[in-house]
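Colleague: coordinates only, sequence not included:
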């Protein structure tokens, strides 16, 4: 019989996914990494039973963290991804033909190797694209020492615990701001605000002194349970106020065929419900 993997991430709330076939189980005393197949979401990656990504719905997360800032910018040539070792973020960034170079900073080379073996459908050959430079390094240290010049920086981090915690610090955001080119855009993953409101509040508290335009936008990713997910947005430009007609023209010229993103969804994602607005300092 199939097992049910119960995710206990939030206090008072749990979701469960059926594991029809266990493809990998590290079963260590420290962190338990598992990959299993689910009839609705395909291959699922969990860390200590918390869903990290799935074959079925990862496109929502990756499209919204890439297409929103890149199309809003309009002339992005240099993009930096912090984290993203599964290759899904690089996959979507590299769909933009005008992007000349993607610098992906991943702290653990084993994550990349693991993802190539067990989750190749996420990267879809992104690691073989000559425009991608894979840097195995601590993201915080890289951002502190880089010469910068990035038009878009995407922070594809885990939740603020363990190695990912430093990527939610004021110091890291300050270094990221310095690494942006004029008019550049920084986007971050900030969890599900209904369940993890402090993540968004703390990031926005750091963004406000750094950026002329500091806010967040939302997308609903089914396996990130508990409501829509928030993505931090910081820039000194006016990219967020782009008219729909211009955004639609850029989208048409891009040749993208996304499963979730549309220009209308792009603009609507910045319309925040009251409970999210109240989390913004």
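Modeller: It's in. Computed from a predicted structure; not experimentally measured.
Colleague: make it CA atoms for all contacts and neighbour counts henceforth
Modeller: Will do.
Colleague: all strands for the protein, in order.
Modeller: Under the criterion DSSP state E, the chain contains strands at 3-10, 13-19, 21-25, 33-38, 42-47, 50-54, 78-83, 101-106, 132-136, 150-156, 180-189, 213-219, 229-235.
Colleague: Next, count neighbours for residue 28.
Modeller: Per other CA atoms under 10 Å, the neighbour tally for residue 28 reads 8.
Colleague: Quick check: it vs residue 73, distance?
Modeller: 43 Å (CA to CA, to the nearest Å).
Colleague: and the strands of the chain as TSV, adding mean neighbour count?
Modeller: Below are these laid out as TSV (neighbours: other CA atoms under 10 Å):
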stretch	mean neighbour count
strand 3-10	14
strand 13-19	16
strand 21-25	14
strand 33-38	20
strand 42-47	20
strand 50-54	21
strand 78-83	25
strand 101-106	22
strand 132-136	17
strand 150-156	26
strand 180-189	22
strand 213-219	23
strand 229-235	25
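Colleague: ok, and here's another one to check against it:
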């Protein structure tokens, strides 16, 4: 059952395995509540401020949808920057691409990083011990600014953040990610990308009921990147269609459903087992939006 605010009301098995509050001085003392528990429907789950972020059941669909389109369309996957992603799942998948040399994960929450490693090891699958992974617990805005100053660039930049706070969904709370969904942050992200690099961001619910947050993010990204594409899939335990936005100045991202042979690229580049998780047909349907939604976003 999902409430009007799109918060899950599910059956938890026993007490929380972890429950704690974390404060972020770099974000003006903003606080958040982090919880980990076992749920009947979705397995072991990370919850932040009462909202499910990732669970054992959600992980395969959500994480491949976030990471694979950008990875398969990018000319190179040598260097990655993951903004957020403190649960480790996006880093796990990035490290499974054959040409990956460095994954820099920047998340402000040390608690999320440490507790998911301890209590939900499937999210990380041991990748925290991979020498190619660099974990930084700082404000990502500052880290990106420093990268711009150093002219340090990556091939793929992934925003794996909590949803931005909005008047219609979270009117009484702030998100640690709010500043990262601004045009200034998107411009900094673009300057952290090499020519041809690909940016992808989780961008909240995209449905007939809730589309404004996505449309706002798309509008801002369209001011920064030449090619911007919305995509989504239904995440059953969420009770709605989660969405992402892919953006790049690379001409190969002009049409994300035609510019790449997904099955051939997976066989060539991915060292894990994508069977049942991702293929060309699934990739194409992710980017296939109904006419009313395409019109809404174009007008939005």
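Modeller: Okay, I see it. Fair warning: this is a prediction, and the values are worked out from it, not measured in the lab.
Colleague: distance of residue 138 of structure 2 from residue 127 of structure 2?
Modeller: Taken as CA to CA, the span from residue 138 of structure 2 to residue 127 of structure 2 is 20 Å.
Colleague: With structure 1 overlaid, report how far the longest helix anywhere in structure 2 is off on average.
Modeller: Longest helix in structure 2 by number of residues (criterion: DSSP state H): helix 59-73. Comparison of helix 59-73 of structure 2 with structure 1 after fitting gives an average deviation of 1.0 Å (mean CA distance after the TM-score superposition for structure 1).
Colleague: what's the angle between that helix and strand 240-248?
Modeller: Computed by axes from the mean of the first three to the mean of the last three CA atoms, to 10 degrees, the angle separating helix 59-73 of structure 2 from strand 240-248 equals 20 degrees.
Colleague: Show me what helix 59-73 of structure 2 is packed up against.
Modeller: With contacts taken as 3 or more CA pairs under 8 Å, 6 or more residues apart in numbering; DSSP states H and E, helix 59-73 of structure 2 sits against helix 89-94, strand 154-160, strand 193-205, strand 240-248, helix 262-269.
Colleague: Provide the aligned range in structure 1 for the longest one.
Modeller: Pointing back at strand 193-205 of structure 2 there. Under TM-score structural alignment, strand 193-205 of structure 2 corresponds to residues 180-192 of structure 1.
Colleague: Distance from the chain centre to the matching stretch, please.
Modeller: 10 Å (CA atoms, centre = their mean, to the nearest Å).
Colleague: returning to what we had before: quick one, which of residue 138 and residue 127 of structure 2 is more surrounded?
Modeller: The neighbour count for residue 138 of structure 2 versus residue 127, taken as other CA under 10 Å, is higher for residue 127 (21 against 17).
Colleague: give the contact list for the closest residue in space to the more buried one that isn't next to it in sequence.
Modeller: Counting by CA to CA, 6 or more residues apart in numbering, residue 127 of structure 2 lies nearest to residue 92, which is 5.7 Å off, once chain neighbours are set aside. The contact partners of residue 92 of structure 2, taken as CA atoms under 8 Å, 6 or more residues apart in numbering, are 123-125, 127.
Colleague: measure residue 92 of structure 2 to residue 146 of structure 2 for me?
Modeller: For residue 92 of structure 2, the distance to residue 146 of structure 2 - CA to CA - is 25 Å.
Colleague: And for residue 12 of structure 2?
Modeller: From residue 12 of structure 2 over to residue 146 of structure 2 (counting by CA to CA), the distance is 42 Å.
Colleague: Could you do residue 179 of structure 2 as well?
Modeller: In terms of CA to CA, residue 179 of structure 2 sits 16 Å off from residue 146 of structure 2.
Colleague: Read off where the longest helix of structure 2 ends up in structure 1.
Modeller: Using TM-score structural alignment, helix 59-73 of structure 2 pairs with 58-72 in structure 1.
Colleague: Please state the offset of the matching stretch from the chain centre?
Modeller: Per CA atoms, centre = their mean, the centroid offset for stretch 58-72 of structure 1 relative to its chain is 8 Å.
Colleague: cool, stretch 193-203 of structure 1 as well?
Modeller: 15 Å.
Colleague: buried residues in it?
Modeller: For stretch 193-203 of structure 1, the neighbour count (16 or more other CA atoms under 10 Å) marks 193-203 as buried.
Colleague: residues making contact with that stretch?
Modeller: Contacts of stretch 193-203 of structure 1 (CA under 8 Å, 6+ apart): 10, 160, 168-170, 190-191, 226-230, 232, 275-276, 279-281.
Colleague: now with 6 Å?
Modeller: 190, 279-280 (CA atoms under 6 Å, 6 or more residues apart in numbering).
Colleague: Out of the residues you listed, who's the most crowded?
Modeller: In the contacts of stretch 193-203 of structure 1, the most neighbours by other CA under 10 Å go to residue 190, 29 neighbours.
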